[in-house]
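J.: Dropping the sequence and predicted coords here.
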Amino acid sequence: MLRIDPSEVEFTAIRAQGAGGQNVNKVSNAVHLRFDVAASSLPEAVKARLLAHGDQRITEQGVIVIKAQTSRSLEQNKADALARLQALVNAAAHVPKARKPTRPTLASKQRRLAGKASRAQIKQGRGRVRGSE
């Protein structure tokens, strides 16, 4: 599991959206987390997989932007944003296993052809009935 260096993460406190009563217009409790993938200390392979991920949180410049506003506490929102960034990096660090192409067995080919033949017989019987002339 890769650890993210806290010095590479930039936090910005912003005002949260939604209901919050009198407090919502005065206190900046939501957090914008910005993480520049290209300038980070992550391995090159992980950087490439992160940038190729196609996530909407990754900008065209290669910066991951995560907004956390679920909690009323700034520290909890920071922790939530860091956990979500860590989960994204962990998903990119996981190398998918290469798929080995396989070929169908002889028995499976024969089963498929037998099924096709029986289906053809059923459909053949649906034709127009001809009178014996």
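T.: Thanks, I have the structure now.

J.: Please count neighbours and contacts with C-alpha atoms only from this point.
T.: Noted.

J.: Run through the residues that contact the nearest residue to residue 59 once chain neighbours are set aside.
T.: Among residues not flanking residue 59 along the chain, residue 65 sits closest, at 7.5 Å (C-alpha to C-alpha, 6 or more residues apart in numbering). Applying C-alpha atoms under 8 Å, 6 or more residues apart in numbering to residue 65 gives the contacts 32, 33, 34, 35, 57, 58, 59.

J.: Okay, one more to line up with it:
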Amino acid sequence: MLEIDDNLQIADDELVERFVRSSGPGGQNVNKVASAVELRFDVTNSPSLPDALRARLLARRDRRLTAEGVLVIQANRFRDQVKNRDDARARLAEIIRAGQFVPKKRVATRPTRASKERRITEKKKRATIKSGRGTQNWSGD
């Protein structure tokens, strides 16, 4: 059971873990031991996720999300299989926690009269500065 927060848990049978050989340094051990973890979680068909959370997770532009709606997490930070497994589960929980955050709706506002006037006076000031940079008659005629 993967605990996301107090009222959201994901059953272990929804998580598919595959252990593969890790890349990188490790000596002879790297060719023998499958210490890297590939964790797959089907966001689209998960009964644990509320519909709103599922929609937010699927709407994210995440390269770890496949076209079928499966979230794939690769964990090979450690040389120990158990640590990589825990790391992958923690990262999955963090992604789901981030999806629980509902962004606040933007309230459209109009600029005030004073802010419009400040903008116009600043534009005029910049225009006079730039117009002074034009071609000048240096000959003194």
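T.: Received the coordinates, thanks. Just so you know, these numbers come straight off a predicted model, no measurement behind them.

J.: List the TM-score for the superposed pair.
T.: For this chain pair, the superposition-based TM-score is 0.88 by TM-score structural alignment, normalised by the length of structure 1; 130 aligned residues with a C-alpha RMSD of 1.7 Å.

J.: Can you add neighbour count and distance to residue 69 of structure 1 and give the contacts of residue 65 of structure 1 back as CSV?
T.: Converted to CSV, the contacts of residue 65 of structure 1 look like this (neighbours: other C-alpha atoms under 10 Å; distance: C-alpha to C-alpha, whole Å):
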residue, neighbour count, distance to residue 69 of structure 1
32, 18, 9
33, 21, 11
34, 20, 15
35, 21, 18
57, 13, 15
58, 20, 19
59, 13, 20
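
J.: Return the closest of those residues with respect to residue 13 of structure 1.
T.: Of all these, residue 32 has the smallest distance to residue 13 of structure 1: 6.4 Å, by C-alpha to C-alpha.

J.: Now name the helix or strand holding residue 98 of structure 2.
T.: helix 81-100 (DSSP states H and E).

J.: corresponding residues in structure 1 for whatever helix or strand residue 18 of structure 2 lives in?
T.: Per DSSP H and E: residue 18 of structure 2 is located in strand 15-20. Aligned by TM-score structural alignment, strand 15-20 of structure 2 corresponds to residues 9-14 of structure 1.

J.: What of stretch 69-83 of structure 2?
T.: Against structure 1, stretch 69-83 of structure 2 falls on residues 62-76 (TM-score structural alignment).

J.: what's the distance between the residue nearest to residue 59 of structure 1 and residue 113 of structure 1?
T.: 54 Å (C-alpha to C-alpha, to the nearest Å).
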